[in-house]
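Asks: Here is a sequence together with a model predicted from it:
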Amino acid sequence: MYLRKERLDFVVGSGHQTRSYLLWRNGFLYEAPLTWYVRARKWDLSPGYHEGRNSRFAREIEPTCLACHAQGTQPIPWTYNRYQVVGGPLGCESCHGPGSAHVQNPTDTLYHWSRWPKARQMDVCSRCHLEGLTVQKRPGWRPGDTLAAFYAVFLPERPELGQAGIASHAERLLRSACYREGGLTCATCHAPHPVGAVPSYDERCLSCHTRGCANPAHPRTGCPTCHMPKGPTTDIPHTQFTDHYIRVVRGGLSAGPSPQPRLICATEAAPDSAWVAEAYFRWYVEGEGGAAVGQAAERLLERWGPPLFLAQLYLWMGRPEKALPYAEKALTLDTTLRTLEAFGYAAEGAGQLKQAFAIWKELTRRAPAYPDALFRWALVGYQTGALTLPQAYAVLDSLCAMQPWNPQFRYNAAVLALQRGRLAEARTHLAAALQADPDYPPAKTLQKTFLPSP
């Protein structure tokens, strides 16, 4: 029987619906594969691990994942999931912005919710409670700013109007006449700083739905029970969430069948074509929508998208030779981690190993804390003769010290150790690879063929 024990460092979730767990290893942050689903009272795979995407303990948690769960995170530059500080629970600054700026200018309306228009108040909540395919237009958003000036959020069109995701509160509420005509916002029912007895949801409804209004309250209690029914979410299993689309619920709520997968923008009526193209790209690489979405992303990106996304799209499609010219063009525009990485993989996949080695070498100079760049540099360097066997093995050995749980690093270190005639070291690395992933095919083959147990 296979047994693996890991220490869990952080808990994510309020505990009302789910409790997920994070591992922090040598600065690298990952999601554990098991989540406790409260209502079902059962353990099951964590979000992101379903539908054949079980990566064991290796699902990387990037800053965009943490933004709505933690405050004060300090990611290490030129990495994806490595942090100096993971941060703590959400606090004042999550909704009110930097406290230091407030101290410098206490009268700045940016920090006073009561002075904001309704739409700006909703933007703060929407930053986390409007989950979808988010395209960042520019960095620097903070509470009080217009969300649509910084982000475009896209959602798959749902034929059934009753379908909702676990973080679709804002999108659903915006459909409601109570918001559009009655001025209701999230804070109407969810007081951020309650003092004294909190009014019931029925009392909040009755503050508007009196006998004098066009839609007076029905003579019974429990308004949300009928008009905001609870139900399963489309994206997280074993959960029951309140649908924030306030309405008279009728059977068979359907917008009609959608002829093909399609995205709609929840933050603006006419989004820029470049944002639409990026959204379809993200939809495809996240594994949803299938080939039709990939084809749509390709058409849109060829016309409006930046070359980096086209390069990444073709890499996802397994077409590195098609990706390479777009990666080369992207390098003329910027030299970020994602751009350099895309060029490295495209050049490597297209057989341009000398070009790939030069890029991986440059990336290791800029991103010494990014293990994947070191790994590719060592392997390609050894393949091209730019690095000797001892040099390449030294890099792999250091990577195994950085990430001893990584089966790919361990397996390749075992191969190089075997080539050096160091059987004991090879067996140590191979055993660690199989302990991390007993189903890792290359490691199983190596063990059976070259390194059977003594």
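Replies: It's in.
Asks: Every contact and neighbour count from this point should use C-alpha atoms.
Replies: Noted.
Asks: Show me what the helix or strand hosting residue 324 packs onto, helices and strands only.
Replies: Taking DSSP states H and E as the definition, residue 324 sits inside helix 320-331. Helices and strands touching helix 320-331, as assessed by 3 or more C-alpha pairs under 8 Å, 6 or more residues apart in numbering; DSSP states H and E, comprise helix 307-316, helix 337-349.
Asks: Buried residues, stretch 36-54. List them.
Replies: Using 16 or more other C-alpha atoms under 10 Å as the test for burial, stretch 36-54 gives 36, 37, 44, 45, 46, 47, 48, 49.
Asks: picking up where we left off before, for the helices and strands packed on helix 320-331, which one sits closest to residue 407?
Replies: Proximity of those to residue 407 was assessed by C-alpha to C-alpha; the nearest stretch is helix 337-349, lying at 19.9 Å.
Asks: ok, residue 113 - contacts?
Replies: With contact set as C-alpha atoms under 8 Å, 6 or more residues apart in numbering, residue 113 has these partners: 121, 144.
Asks: And residue 120, how far from residue 90?
Replies: Residue 120 sits 19 Å away from residue 90, going by C-alpha to C-alpha, to the nearest Å.
Asks: Give me the more crowded residue out of those two.
Replies: Here residue 120 and residue 90 are set side by side on neighbour count (other C-alpha atoms under 10 Å), and the busier one is residue 120, at 18 against 14.
Asks: ok, structure two:
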Amino acid sequence: MIPRVVPFRAASLLLVLAALYTGSACDRPATPTAAVAQQPDTVERQFRNVATTVAYVGDSSCTSCHAAEAASYAKHSMASSFHKWSADGRVEQAMADARRNQPSGYAYKVIDSAGALWQVETRPGDAAMPVHELRRRMDYVMGSGRLARTYFTEENGRLFQLPLTWYANHGWDFSPGYEVNNARFSRVMPDRCIACHSSYPTPAPHLEGKYPVLRAGIGCERCHGPGALHVTKWRADAGAASRLAVHTMDSSIVNPVRLPLDRRMDVCEQCHVHTSVAVLREKRTAFDFTPAKQLEAQYAYFKNGGDIDLVSHADRLKQSACFRGSMTSDKPLECATCHNPHAAPATRATRNQPCLSCHTGSAFTAKFTTAASKLSHAPAGDCVSCHMPVVKERTVPHGTFSDHWIRVPSRDSARAAKSAVAIEPYYARDRSGPESALYTAMGKVVFASLSGSGDMFDEAATELTPLLANDRAYPQGHFLLGVAHQARGRQKEAAAALERAIELGDTRPDVLRALAQAKVRQGDTDDARALYERALSSQPALAWMRAEYADVLQQEGALSDAGREYRAALREQPSLASASFNLGLALLAQQQTAPASAALLDAVRLEPDYASALEALLVVKTNGKKVAQLSALPSPVSAVRTAPRLPMLFGVQASAPAQVAFVNTPPNGYVLVYSPDGALLLAVPTNAGGTVTWDVRGGEGRVLAPGLYRAVVQARGMSAPLPTQWFAIVAAPQ
């Protein structure tokens, strides 16, 4: 079966979709329609601080009047959920032995240096390049340490997760997901993560991971909403202190106690529900939810195959008969029953008290017939350990949690039965409401991007097309339709959908960039340049997007302009290895050998695999849509040498007339050509194997643009993939 060619940048797509499934903050203009507008409901109108114009003030503004509450809350894990790393609060030890990531070959360890902890990446080399080493300082900690602490390094104000996490019951091991897909030092802090681990940072517009204002921990305003109105009111009232204890309604700030049960649960579920896909609703951002609002007005959640993580504590509680049976009572069993943030954390002696408020008396004890069961269900018994068992969560290494589905474990399965449906709506409004079909189809695009399912992209595009035919209310839907079309290789349809999204007011850089990519695929680089420039004018710090813009300039032959943009991207994000390599290619084409060598050497320092591309530098001179001349260029970097190539090893070479030769390929397979971020660009059949030639044209029939590429062989019956060969196309010297 021919591999499906996905002619767009896969890693970039995840950044593009971050606004939808991780919750990127965006300054999007209001949609010119009232169809999706939500007026504040009766509950919201009770509290004046729900208005978006009210500012956050930070915990220090609360403690002067609420010292006792602040002191008790400081003992809870939430208060230390995110903070700067400091030696004073250190719990970790340095590592004696490195932890090896088998798929990538990199190894990681933690070292002490200059009063800080650093994560160090190494990989064995050969005699020419013995050891690769990169190190990143552990600047920020996410997690209280009760279960684990994971770390972020700061690069020019932007936060990137580090590969190693400290697990309280284990010590050092890989951060979740890194053993399967080693992101090294490039995994950006998602807005959705910081929104739940910190109290409403001020985000940089359209740029995840960079926050001009970043508050430590989950603070008071996470549950009470922005506090400026409340602080101003009580500071202006000289008699405020004497009336703070009066239990009257204060409309200047949300008191969750005064919310109906479903809204109180929403306060907890904003962070304690984990589904496979979370799509922000129109005109919403990751930081829009405030207590008293409906969480379902913020997100459309979707479960994968009917499953939901055990760490979705609020949802698990809702499945309990104890919760359902107490919903209409004066004191229902809810999150705050056991997790009161203004009281000391429950101990083993006190955590059973909520259970005993119902499960006591002769009628209860009469249910048990054996001496053992009577003893275990006596008032001194431990209800929680049996009916909320500690279980392993598959998505968190070395992580165990109290399962908040209160049940008899021997009678009820811990997990719901798997559903045959790929994604299943969490909220009723997305199962049968007027927007249900639309948001479900949008969720399928996001799920397809995460799973790499071409069939799901097809299904989503088929469903979205008629739903959006006459639509003017959902620009995000048109954007996602465009993404689905791009994934299917249908650039004309993608461009039409993306242009519609922009027409309806969605002018985020991600949308403009997606349209620019569609234009590039159609050969319209003039329009693509204008779109990139428009996107970067609204957020100049989008380094990866600026590097992409530079790729387009290099493709057009504007090498000096391309070099300027590559350098600007690298000033903002020096760790962009592919941008450094492509800068080197642009300089080679201008015959600037010394600075080109420096850029290429820096790229290889960041990504040692790129060294193999230095022996496969292909100078290409084009004539319209054909290659007029192709030749090999000796490596300008004498300081980097690769190991001698074995005679039968797969490789990439220049071949006459004006073609590339893939040598030593197996029969009945494909040579797959990828961009540096993993997007599959084309598949070349190997047929009988051996040497296979390629005319350097991509999936759109155009000569592949100057830049860095990766080739790998795929064939039936291969016990292991053949080594990857990087190669680079260099524009003919000017």
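Replies: Structure's in. What do you need? Please read all numbers here as calculations on a predicted model, not as lab measurements.
Asks: Quick check: TM-score for this pair?
Replies: TM-score of the superposed chains, computed with TM-score structural alignment, normalised by the length of the first structure, equals 0.89; 445 aligned residues with a C-alpha RMSD of 2.8 Å.
Asks: circling back: would TSV of the helices and strands packed on helix 320-331 of the first structure with distance to residue 423 of the first structure and mean neighbour count be doable?
Replies: Supplementary listing: these in TSV, determined by distance: least, C-alpha to C-alpha, whole Å; neighbours: other C-alpha atoms under 10 Å:
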stretch	distance to residue 423 of the first structure	mean neighbour count
helix 307-316	36	23
helix 337-349	30	23
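Asks: Go through those helices and name the closest to residue 9 of the first structure.
Replies: Going through these one by one, with C-alpha to C-alpha as the measure, helix 337-349 comes closest at 27.7 Å.
Asks: mean shift between that closest one and the second structure?
Replies: By mean C-alpha distance after the TM-score superposition for the first structure, the fitted helix 337-349 of the first structure averages 1.4 Å away from its aligned residues in the second structure.
Asks: what's the following helix or strand after that helix?
Replies: Helices and strands here follow DSSP H and E; after helix 337-349 of the first structure, the next one along the chain is helix 353-366.
Asks: now the helix holding residue 324 of the first structure: how far from the chain's centre is it?
Replies: If you compare the mean C-alpha spot of helix 320-331 of the first structure with that of the full chain, they lie 25 Å apart, counting by C-alpha atoms, centre = their mean, to the nearest Å.
Asks: List the buried residues in it.
Replies: Using 16+ other C-alpha under 10 Å as the test for burial, helix 320-331 of the first structure gives 320, 321, 322, 323, 324, 325, 326, 327, 328, 329, 330, 331.
Asks: Contact partners for the residue lying closest to residue 290 of the first structure once chain neighbours are set aside?
Replies: The shortest distance from residue 290 of the first structure to any residue that is not its chain neighbour, by C-alpha to C-alpha, 6 or more residues apart in numbering, is 6.8 Å, and that residue is residue 284. Listed by C-alpha under 8 Å, 6+ apart, the contact partners of residue 284 of the first structure are 290, 293, 294, 297.
Asks: What is the equivalent residue in the second structure for the last one?
Replies: When you say that, I think you mean residue 297 of the first structure. Alignment note (TM-score structural alignment): residue 297 of the first structure maps to residue 460 of the second structure.
Asks: okay, now its match: neighbour count?
Replies: With other C-alpha under 10 Å as criterion, residue 460 of the second structure counts 25.
Asks: how about residue 258 of the first structure, what's its match in the second structure?
Replies: With the correspondence set by TM-score structural alignment, residue 258 of the first structure lines up against residue 419 in the second structure.
Asks: Equivalent analysis for residue 77 of the first structure, please.
Replies: Applying TM-score structural alignment, one finds that residue 77 of the first structure aligns to residue 205 in the second structure.
Asks: my guess is its match contacts residue 539, does it?
Replies: Yes: contact criterion C-alpha atoms under 8 Å: residue 205 of the second structure and residue 539 qualify, at 6.9 Å.
Asks: Roughly how far does residue 578 of the second structure sit from residue 182 of the second structure?
Replies: As judged by C-alpha to C-alpha, residue 578 of the second structure and residue 182 of the second structure stand 17 Å apart.
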